Structures are given as C-alpha cells and as structure tokens.
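Visitor: What would the 3D arrangement of this be:
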Amino acid sequence: MAFEGLTERLQNAMTKLRRKPTVSEADLRETMREIRLALLEADVNFKVVKDFVKQVRERASGAEVLKGLNPAQQIVKIVNEELTSTMGTEAVALNKSDKIPTVIMMAGLQGAGKTTTAGKLALKLKNEENARPMFIAADVYRPAAIDQLEQVAKSIDVPVFQLGTDVDPVEIVRQGMQQARDQHNDYVIIDTAGRLQIDEKLMGELVNIADLAKPDEILLVVDAMTGQNAVETAQGFNDQLELTGVILTKLDGDTRGGAALSIRAVTGKPIKFVGQGEKMTDLDVFHPDRMASRILGMGDMLTLIEKAQQDYDEDQAQKTMEKMRENSFDFNDFLDQMEQVQKMGPLEDVMKMIPGMANNPAMKNINVDPKDMEHIKAIVYSMTPTERENPDVLNPSRRRRLAAGAGRPIVEVNRMIKQFGQMKKMMKQVSSGNMNGMEQMMGGNMPGGKMGKLAMNSMARKMKKNKKNG
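Guide: Presented below is the predicted three-dimensional model:
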C-alpha cells in the first residue's frame, strides 16, 4: 500500500508531539526536521519539501498556536491542511464539452498503464453517467497495442475505431472523430502511442493530434512507483502539450508517495484520478483532502462509505442492520458480508481507511491472504443449516467435524468461531450507537483516539438516522 513508510514516519513525529504537555519552539523545530526527512525519504521534490516545511513552520510558530489550547493538535491540523494544499485542495472534475463528443486524449510513457487506464476511465463513465464512449486506436508503433486496446474494450463493451498500423495516427484520429460524431458517442478516448522516453518526433505527433482533435482533456498517465521521474515526465509532456490533468497508476504498489505529493506543486496540473488495483473498476477520483488524511494515518471514512454504497446491496444492508441490532446475525449473514467486503478490495486496505487503523499496532504488517478468506468460507460451508443459524450449538464434536469437512486444523475452526462471537458483540455496539461499550471491549484503545471515536460515533448516528427515516 502506498505511503506506508511516510505515514509511519509522520505518525511517529505527531505522536511524540502529542505526548508533550507543552510544545516549545525547540519541539516544533525537531518535529519539522522529522517531517522534512520523512518527505525527502518518500521521494518528494526537494523544492516542494522546502516550501511545505516553511509554510507549516510559519503557521505553527508563535504564541497563538504554541501557547494555545492543544498545541499539538493544532500543529497536526496545520500539517494536514498544508498536505491537502500541496496536492491541490479539492478534487477536479473532468472537463466536458458543451456538445458531444467530449474528447479525452491519453498520453504517457510506455509501461505506465495508459491503455488499461483508458479502459478503466471508459467503464467509469459508462457506470456513473450511462455514457456511450468510443476508443480511437492511435498507437501504431507498439507491437500488439491495438490488440490490447481491443481486448480491454471488449471486456467493458466499448467500441474501438482503428485502421491498423499502416495509416498515419493523425488520419486515424480524423476519421475516428467523424465516426464518433456520426454515431453520437458521448466521449471519445484517444489512446496515443507511448514512448520509453520523451521523444521529439513522437511528441510532435501528439501535438498534431491535439491540434486536430482539440481535446477537452489531455490526461497524462504516470506510474506512481517512478517517484521523481514521474514529476519530470509530467513537466516534459506539459511543456509540449499543455496537459489538463494527471492520472497516477500503481498507487497500491510499493511506492513512497513522492509523485502524488509533488506533481501538482511542480506542474500546476491537478491529479484527477488514481489507479489502485488491477480490476477495471479500480480507478478513483483523487481527493487531496482524503489522501492527506490517509497519509497522516487519520483514515478515509468518506471513501470507505462511498465504496460501501457502491458495492453493497441496500436492501441486504438494511436486513443486516436489523439482525445486528437484534443480535441475530448468523453465519449465513456472515458469508454474505464476506462476499460484499471482498468486492471492496483487499481487506487490509479497507481497514486502513478507518481512522487510526493505518498505523495501529494491531494492523502492523497486516496482510490478509485471499486464501484465508476462502478457508473461512470452507468452514462455514461445512456447517449444517442449523449450525449456521444457531452458532451456539457448535460443541467440540461438531467443530471436529467442521475441521475435517473443510480440511482445516481444529485450532483454526475454534479461532474463527471465537472471532465471529467477538464480531457480533462489536456489531451490536455499533448498531445501537453505544460506542462506550465497544471501546471497553477493545481495551479502551479506540482506533484513532478521539478522532476515531468521533468518526465511529458519527457512523452509528447515521445508522440510527437511516433506520428512523427508513
């Protein structure tokens, strides 16, 4: 997961600050030194780091903050706000034409994931706007580039206009644009040729395509794992093409986060989307404020809620809430919930969106193997209908039978049943809005401290309100 190293370093610096009853200028200098080192280690542009540290120090210095109420919390708030500002303050929507089609031109180096990202964007437009996009295959150089685009397009049921590899790309775009107008496609997504490095000849071709198509968006796809190179690539393309935005790919990989924190500040161009997975649905709008919260280990409840709304069946969710409240949640419901959660992505990534969980000791190095989820399912599938509906009947002999049926050790069966019981208690606390009992059950260590508790209480209130309105 991206930013783990940066999150840990920044969280450690903030934790040291919070432990101090008062905060002096010397404490602030030490904190800013640690923040500076953390950002540089994350491969953030040196000038961006320098400006960021200067801004935070200027806002945090002086009696108003250092001698005020909760100075450490105020400094954390300032760091959060400056991180958000560095990445662009707010999400930036796609530019849309007053008349169809809206033209989106994709650009980028080879290997950044441009063609796959074009597919993800087309699917997002189909799902969210009921749009009718069309691809134009303008990469005639890379072997099998057109075949790859057609495979991606087929998987999401989007048409491709192509004239093979022997026609000039500018002519392909000209004819493709005419077909899109004739067919009344809402969007045209032009998949241009990638390159191993910024090349004058091919860059000239991109300029000619842009002059012809007059795109509403020129989106540069960059690999977040390349760090500072991603920023240099963005500068190089922007000098020639006048980009309108950037899409960061592989943000779920082993990346230190430097590209995300540097691109907007260096180029002035917004990050519009981020790719965080291999599925065609794994393309998200980039929200600077939410990313800043995640970097600081504060979680990302809004994105988590949006994912839940997107992937959860509303009627099924309402029934589950009723069962949680009545404490009648059983293993049948548990199976349904597992399948719903799996749709949202890797469990460790989902958990880290909860305030305080990103750097919680219990989450340290957590890596939920998908096979573990399948093992749990196998244990539940081995249960009789009575056992699923009445977990209390699972005595030792029945558990041994489950272990044999699922091909899992008895200790694993016992652990799963115990965790299921604990989860039921937690669910009842959340659904009833009684967070005090839940906090005691967790040993008084509510994830994220006060912020985590406030977020969880807010969710509980929303649950109660939805029930009342429903």
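Visitor: contacts, neighbours, all on C-alpha from now
Guide: Fine.
Visitor: Quick check: next helix or strand after the helix or strand harbouring E34?
Guide: Applying DSSP states H and E as the criterion places E34 in helix 25-41. The helix or strand immediately downstream of helix 25-41 is helix 46-60, counting by DSSP H and E.
Visitor: got the contact list for that next one?
Guide: Here helix 46-60 makes contact (CA atoms under 8 Å, 6 or more residues apart in numbering) with 28, 32, 35-36, 39-40, 66, 74-75, 78-79, 82-83, 86, 262, 265-266.
Visitor: Would you mind giving the secondary structure of N95?
Guide: At N95, secondary structure determined by DSSP: H, G, I helix; E, B strand; the rest coil is coil.
Visitor: Is it correct that it is in contact with L219?
Guide: No: under the criterion of CA atoms under 8 Å, N95 is not in contact with L219, lying 10.7 Å apart.
Visitor: more crowded one of those two?
Guide: Of the pair N95 and L219, L219 is the one with more neighbours under other CA atoms under 10 Å, namely 27 against 15.
Visitor: Quick check: the more buried one vs T244, distance?
Guide: 6 Å (CA to CA, to the nearest Å).
Visitor: Look through this structure and tell me its longest helix.
Guide: Secondary structure assigned by DSSP state H gives helix 410-432 as the longest helix of the chain.
Visitor: Could you also give me the structure for this second sequence? I'd like to compare it with the first:
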Amino acid sequence: MFDNLSDKLDKALHVLKGHGQITEINVAETIKEIRRALLDADVNFKIAKEFTNKVKEKALGQNVLTNLQPGQLMVKIVKDELTELMGGEAEGIDLSGSPSVILMSGLQGSGKTTFSGKLANYLKNKKTKKPLLVACDVYRPAAIDQLHVVGEQIGVEVYSDRGNNDPVAIAKAGIQHAKSNGCNVVIIDTAGRLAVDEQMMTEIANIHKAVTPQETLFVVDSMTGQDAVNTAKAFNDVLNFDGVILTKLDGDTRGGAAISIKSVVDKPIKFIGTGEKMEAIDVFYPSRMADRILGMGDMVSLVERAQEQFDEEQARKIQKKIAKNRFGFDDFLSQIQQIKKMGNMKDLMGMIPGVGKAMKGMDIDDDAFKHIEAIIHSMTPDERSNPSKLNASRKKRIALGSGRSIQEVNQLLKQFQQMSKMMKMMQGGGGKKMMQMMQNMR
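Guide: Predicted coordinates for the structure are as follows:
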C-alpha cells in the first residue's frame, strides 16, 4: 500500500535526519523532495503545493532549525498535515433510517458490486444489522448474477427483478421488500456509469431522489489516481454524495486519490477495500493511514483485527493442551487459520512498524502458509497429535505427499518445537526465564 510514495517521502525526510545543524537550505530541499514525491503519487499540483507550503510554514514556525531532532519534528509535521489533508477524523456511516438506505454509485469496473457485498458483510457481522442487497444494474445481466453469488457467500438476501428495466422501480420495490421482511439496512447496487454519460447520470439522480438514502457512497478504484478525483467531482456535482469508498488499496496504488480526494470534493473517505476477500474492508482512519504512508505501521488496526479473530474458547483449550504437553499440529493449524482470517498478508506486514520497509520487494501473498498447510495435511491424525513420532521414514512420506522437500519438513518441525517450548515457558512463571534467555542471547 503506497510503497513508492512511502519510499520517496522517507528519502525526502532523510535529508533532515542525523544532522546536528540544519540550515534553511536543508528545509527547502526537503520540501522540494516532498512535493516531488506527492506529484509522482499523482496528487494534484495545487494540493501538493499548498500542502508543502503549510509544512514549510509550520516547520520554520516551530524552530525546526534549532531543534535537537529536526528530522523527527519534520516527520511529525508531515504526518499531522497528511492526516488533516485526508480528513482529520474517521467518519461513521448513518444508519438512522428504518430501514437505512445506502446508495452505491461509481464508474464501471470500480469494484462497486463486490464492495456492496463487503459492506453488507461488515454491517451484518460488526454492527449486528440485517442487510438486504438490491440489484439495480439493469444493463449487465452478469451484475445481477454476481450480486446473488456475493449474497450467497456472505449469507445476505439479494432482491432482484430480472424482467424489470426500471432501476427506480426496482430500488423502491427492494425497500418495500426490506420493510416486509425485517431487514434494517438496504444497500442498492447501481450500474456503473461514466460521468460524461448525461442519460446515465440523470438515471442515478432519479434513483437518489426516489429513495432519499441516508448514505450515498461513491466507490472509486484507488489505482486510477488523479482521474479518480476528477470523476468524484463530476459525480458529486450530480449526487452530492456523503462519502467515498476507495477500493483496491492492496494493489500498486500511487496514493493520489486517497491523499487529495477529500480536499477536492470536501467529502470524507469512509471505507477502504484492502483485498479480494469479503472481510477485506476497513473503516478509513486518516491518522492511521498517514502513519502507514510514512512507514510507521499501524499497530492499532493490527491489534483490532487480531481481537476480532480471537476465539476465547479455543484459546482456553490450547492453554490446557500446552500445560499437559499435548499441543499438536492440529492446534498449530487452527492458529494459522486465525491469522489468515485477519486479512491480506502483505497488508498485515505493513501494519508492523519498520517491517513493510524491510520487506520491500519481497513477494508476500495470501499463500504464505500454503506449504506449511500442505505438510501438516500430509501427516496422519496420529502424527499431528504426536509430533515426536515423526521419524526419518515418516518425514520422507510427508515430504512426498506434500510436494515439499525433507529440509522444509525438518524446518517446520524445528519451528514447531521452538514455538511449543516458548508457549510452555510462558505458561507458569515463565516470563522471568524468558527474560533471562533473552539477556543471555545478547
């Protein structure tokens, strides 16, 4: 996420790091590099210029030239200004209606239908709502099918009327269906349209007028950069939408849209899409995003995701097994499944301060655990419960069955043994022993 921008901003700020004495020339040079980094990330020139002027003004106003750690002060100023530029505070979603109506708008291919499903899944699981998805794309039959597939995947009902070519009538009938069936949120998925297509823009304006939604959200592909911002402005002129959703933030995103869209349309980014899975949706926190852009990670979001996936009952069972020295590969596998549910691996790594930068260029994908799972699945239930039984011939069979090498099987066993020892040590008064071990390792 924003790898190139993070890299360039880091280089720009590096000018001020480690210097005992800083001159106005150093500050000017840093500002110039920050502006260049923003322009390369496809941020509008006017916004980039205003941003760097504010940073320069604040830096000089806070005696950055005489400060003992001017580099750190400059990073803080840039972080604060980035946070402000992206909206300052996180904005919630209005669910005050009965039912609450959410109208989704956006360009063709922006990921609107998929995100409608993600939003329904989020509201169902995290806000304990009963959502209804309404298929109002009457131009693309595959869109209706897609929404039904998404609805089935997340266990949310989808309302559609394939014989009807009037999206306004379908939207109104969908809301009526929601009222009759106890659904308290209606998410209306509309056809993708071009801002220059006057007829299509009039159509969505008519849907908007007919259903008077609590929330009108504009879905935009963050990989389109400055074009996304211009499109948002055209849609806002017609719909006066309430918020922006940025999709595909897990891709090779330059970051221009995230940084400048709030400034152009004066509407907050409410949610972001960070992967293909239905759970890959996050509330947009400007401060946390600024931290990530500057390579500081996002431990708050990481902890939140971990807490969401934490299974207290399972944790108790594993604790008992560790105490009795019966922690096996099935338990290890269940821990891996919980980590995988937390989201895209590259995204998770980027949340740990310094790790994203250290792993730059490395290929990290959702299949990071695939070979471990293959090895474990090639073991018999008895071997998974009793890893000590794994002798040379069994290891050879497991390696063949999983398509991995003997070395990889041995490596996994070694990692498993180390983890088991550490978990056992942490059980009863092992904290002191662990501290001693760490001190001895220095």
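Visitor: After superposition, what's the TM-score here?
Guide: Remark: TM-score between the superposed chains equals 0.88 [TM-score structural alignment, normalised by the length of structure 2]; 438 aligned residues with a CA RMSD of 3.1 Å.
Visitor: ok, back up a step: for whichever helix or strand comes after the longest helix of structure 1, what is the distance to the chain centroid?
Guide: Using DSSP H and E, the helix or strand that directly follows helix 410-432 of structure 1 along the chain is helix 435-441. Here helix 435-441 of structure 1 is found 29 Å from its chain centre; the criterion is CA atoms, centre = their mean, to the nearest Å.
Visitor: now for helix 435-441 of structure 1, which elements pack on it?
Guide: helix 410-432, helix 449-469 (3 or more CA pairs under 8 Å, 6 or more residues apart in numbering; DSSP states H and E).
Visitor: closest to L121 of structure 1 out of those?
Guide: Evaluated over these, closeness to L121 of structure 1 peaks at helix 449-469, with 30.5 Å, by CA to CA.
Visitor: tell me which strands and helices that closest one is in contact with?
Guide: helix 410-432, helix 435-441.
Visitor: again, only this time at 10 Å
Guide: helix 301-311, helix 314-326, helix 410-432, helix 435-441 (3 or more CA pairs under 10 Å, 6 or more residues apart in numbering; DSSP states H and E).
Visitor: Hey, what's the angle from that helix to helix 410-432? Just curious.
Guide: 70 degrees (axes from the mean of the first three to the mean of the last three CA atoms, to 10 degrees).
Visitor: follow-up on the earlier one: which strands and helices sit next to the helix holding E34 of structure 1?
Guide: helix 4-18, helix 46-60, helix 63-66, helix 71-87, helix 258-267.
Visitor: what angle separates the longest one from helix 258-267?
Guide: In terms of direction (the same axes, to 10 degrees), helix 71-87 of structure 1 departs from helix 258-267 by 70 degrees.
Visitor: The helices and strands packed on helix 435-441 of structure 1 into CSV, with extra columns for mean neighbour count and distance to G277 of structure 1?
Guide: What follows is these, written out as CSV (neighbours: other CA atoms under 10 Å; distance: least, CA to CA, whole Å):
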stretch, mean neighbour count, distance to G277 of structure 1
helix 410-432, 17, 28
helix 449-469, 15, 26
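Visitor: D239 of structure 1: which of those is closest?
Guide: Across those, closest to D239 of structure 1 is helix 449-469 (CA to CA), at 42.8 Å.
Visitor: what angle separates the closest one from helix 314-326?
Guide: 110 degrees.
Visitor: what sits up against the helix holding E34 of structure 1?
Guide: 5-14, 16-17, 20, 24, 42-46, 48-50, 52-54, 56-57, 60-63, 66, 72, 75, 79, 256-258, 261 (CA atoms under 10 Å, 6 or more residues apart in numbering).
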